[in-house]
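Trainee: Starting from these lines, generate the structure:
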Amino acid sequence: MSKFYARRRLGIAAALTGLIASVGLFNAPAASAALPTPVSAATARSYLSALPVRTENRAGYDRDLFPHWITVSGTCNTRETILKRDGTNVVTNSSCAATSGSWYSPFDGATWSAASDVDIDHLVPLAEAWDSGAGSWTTSRRQAFANDRTRPQLLAVTDNVNQSKGDQDPATWMPSRSAYRCTYVRAWVQVKYYYDLSVDSAEKSALQGYLANC
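Mentor: A predicted model of the protein is given here:
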C-alpha cells in the first residue's frame, strides 16, 4: 500500500472516530441537578447572629396556606423533580411518576428502591416557617418557599424519619446520622436567613452549639 493510501485510511479512521465520539456525546444523558450545597459553617454562624430571636406563634397555621408540589415542567411537579434530582438511575413514566431507581437518605443513611418509601422533606418545615414569620407572607411567597429548589430546602429522605421529624426545629430533632448534622444546620440557617425568618431562643442555642463543632 502506498503512503498516500495509508495516510488516507488513517484520516478516514480518525474522522469516523471523531464522528462516533460526537454522536456518543450527543446521545449521552444529561447529568441530574445536584442538591444545593449549604453555605459554609463560618457563613452560617454569621447569618445566625443576624437572625432575630422571637417567640414562635402558630396561630392560624394551615398547611394548605403553602401551595406545594406545583408543576415544574410538563407533567412533573416539585416532588417528582426532587425525586429525580436526588435519586440514582431514576426511571419515570409518562406521568413523571418514578417507576424505578434508588434513593439514599442522608438523615439516616438508608437506601430505598421504591419512591413510595421516600418523602420530600421541607428542611425548615412549613409550620416552623409559619411560626417564625411566614404567617405574614403573601400566598405566592409561601408557594415559593414550599417549592424552593434553589436553596437546600428540599431533599429526599426516608419517609418515616421525615414523619418523626414533623415540624420540629434543631432544638428538639436532628438527623440520627451524625455525619450529616453540620450540613443540616448550615442549610437550616441559610434558608431562615434567606427568607428573613426568626429563631426562638432554644433553637438559636442549639444551632450555635452544632455550628461550633462544624
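Trainee: CA only for contacts and neighbour counts going forward, please
Mentor: Fine.
Trainee: who touches the nearest residue to residue 120 once chain neighbours are set aside in this structure?
Mentor: Leaving aside its chain neighbours, residue 120 sits nearest to residue 156 (4.6 Å; criterion: C-alpha to C-alpha, 6 or more residues apart in numbering). Residues in contact with residue 156 (C-alpha atoms under 8 Å, 6 or more residues apart in numbering) are 82, 83, 86, 103, 104, 105, 118, 119, 120, 121.
Trainee: ok, the residues you listed vs residue 133, which is closest?
Mentor: Checking those against residue 133 with C-alpha to C-alpha, the nearest one is residue 121 at 19.6 Å.
Trainee: one more to put side by side:
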Amino acid sequence: MCIAGLALAATAPAHAALPTPISAATARSYLAGMTATAETHGDSYDRDLFPTWITISGTCDTREWILKRDGAGVTTNSACTATSGTWTSAYDNVVTTNPSTFDIDHLVPLSEAWASGAWAWTTTRRRTFANDVNDPQLIAVSASSNRSKGDRDPAEWLPQTSYRCTYARAWVQVKHDYALTVDSTEKNTLTTILNAC
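Mentor: From the prediction side, this is the model:
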C-alpha cells in the first residue's frame, strides 16, 4: 500500500466526499458575477488534449487516489490499486464493493471546460484541471450515472435531488477557480438550484 493510501484509508468517509465546496451564498455571489457567454470551439475538442490519471503520490495515480479518498475501509496493494472497500455514488446512491464498476467523474466535464475557455489553455493547465484533487472537481461515482451524465452541464443533467446543492456549489467553484464561462441556460439552472440551498 502506498503511503498516501495509508493516510487516506484511516479517514475515508462512508461515501464519496469532494473537497468541501464553497457555501451556497458564496456560490450565488460568484455566479451572479459571471456574464452568460455562449460556448465556443466545441467542434475542436479532443479528450487527448487533457492528459489524465497522472501520478499524484508514490505509485498512486489520480484514479486510485480518488478511489481511496471516496471509499470506506479501502485497502490497496503495492501498486496502489484498491483491493477492497465500499463506495457509494453521490449521484445516484449506488453502492459497490467492486471499484471497477465506478468511474472517476470530472464534475465539470472536460469538453464543457474546453467550450467554456479551456481551448485557450496550455497543455499544462489542462493536465492540472483534469487531475485536480484539491478543487471539488473529481468524484468516484457509479459508471451508469457517469455515462448518463456524459458531457452535459446542469441545465441538461443533474444528480439525485439530495446532492444537487452540493453539485451546484462545486460546479460554480470549479468554473470560478479556473475562470471558465457559463452559458445562459446553465447559469439560470444553477441560480434556481442555489436559491433553494
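Trainee: Superposed, what's their TM-score?
Mentor: The TM-score (TM-score structural alignment, normalised by the length of the second structure) is 0.91; 185 aligned residues with a C-alpha RMSD of 1.3 Å.
Trainee: Onto which residues of the first structure does whichever strand in the second structure runs longest map?
Mentor: For the second structure, the longest strand by residue count, based on DSSP state E, is strand 82-88. Here strand 82-88 of the second structure aligns to the first structure at residues 98-104, judged by TM-score structural alignment.
Trainee: The matching stretch: how far from the chain's middle?
Mentor: 16 Å (C-alpha atoms, centre = their mean, to the nearest Å).
Trainee: Of the contacts of residue 156 of the first structure, which is the most crowded?
Mentor: residue 103 (25 neighbours; other C-alpha atoms under 10 Å).
Trainee: isn't that one right up against residue 112?
Mentor: Yes - Residue 103 of the first structure is in contact with residue 112 according to C-alpha atoms under 8 Å; the separation is 5.1 Å.
Trainee: Need the residues touching each of the two.
Mentor: Common contacts of residue 103 of the first structure and residue 112 (C-alpha under 8 Å, 6+ apart): residue 118.
Trainee: What lines up with residue 165 of the first structure in the second structure?
Mentor: In the second structure, residue 165 of the first structure lines up with residue 149, judged by TM-score structural alignment.
Trainee: so how far is residue 103 of the second structure from its match?
Mentor: Here the criterion is C-alpha to C-alpha, to the nearest Å. By it, residue 149 of the second structure lies 12 Å from residue 103 of the second structure.
Trainee: Just the helices from the first structure, written as ranges.
Mentor: Assigned by DSSP state H, the first structure shows helices spanning 3-27, 41-50, 78-86, 126-131, 139-146, 159-165, 181-194, 201-212.
Trainee: Ok, which of these comes nearest residue 65 of the first structure?
Mentor: Among the helices of the first structure, helix 139-146 comes nearest to residue 65 of the first structure, with 6.8 Å by C-alpha to C-alpha.
Trainee: got the buried residues for the closest one?
Mentor: Residues of helix 139-146 of the first structure classed as buried: 142, 143, 145, 146 (neighbour count, 16 or more other C-alpha atoms under 10 Å).
Trainee: same for the longest strand of the second structure, what does it pack against?
Mentor: helix 62-70, strand 72-76, strand 95-96, strand 138-142 (3 or more C-alpha pairs under 8 Å, 6 or more residues apart in numbering; DSSP states H and E).
Trainee: The shortest one vs the first structure, average distance?
Mentor: Once superposed with the first structure, the aligned residues differ from strand 95-96 of the second structure by a mean of 0.8 Å; criterion: mean C-alpha distance after the TM-score superposition for the first structure.
Trainee: same check, this time on the first one
Mentor: Plainly put, helix 62-70 of the second structure ends up 0.3 Å away from its match in the first structure on average once the two are laid over each other (mean C-alpha distance after the TM-score superposition for the first structure).
Trainee: Give me the packing partners of that helix, helices and strands only.
Mentor: Checking 3+ C-alpha pairs under 8 Å, 6+ apart, helix 62-70 of the second structure ends up next to helix 3-11, strand 55-57, strand 82-88, strand 102-106, strand 138-142.
Trainee: And for the second one?
Mentor: Based on contacts counted as 3+ C-alpha pairs under 8 Å, 6+ apart, the elements that strand 72-76 of the second structure packs against are helix 3-11, strand 82-88.
Trainee: Can you add distance to residue 35 of the second structure and give the ones you listed back as CSV?
Mentor: Below are these laid out as CSV (distance: least, C-alpha to C-alpha, whole Å):
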stretch, distance to residue 35 of the second structure
helix 3-11, 39
strand 82-88, 35
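Trainee: Out of those, which is the most enclosed?
Mentor: Neighbour counts (mean count of other C-alpha atoms under 10 Å) averaged over each of these peak at strand 82-88, with a mean of 20.
Trainee: between the helices of the first structure, which gets nearest to residue 96 of the first structure?
Mentor: Nearest of the helices of the first structure (C-alpha to C-alpha): helix 78-86, 6.6 Å.
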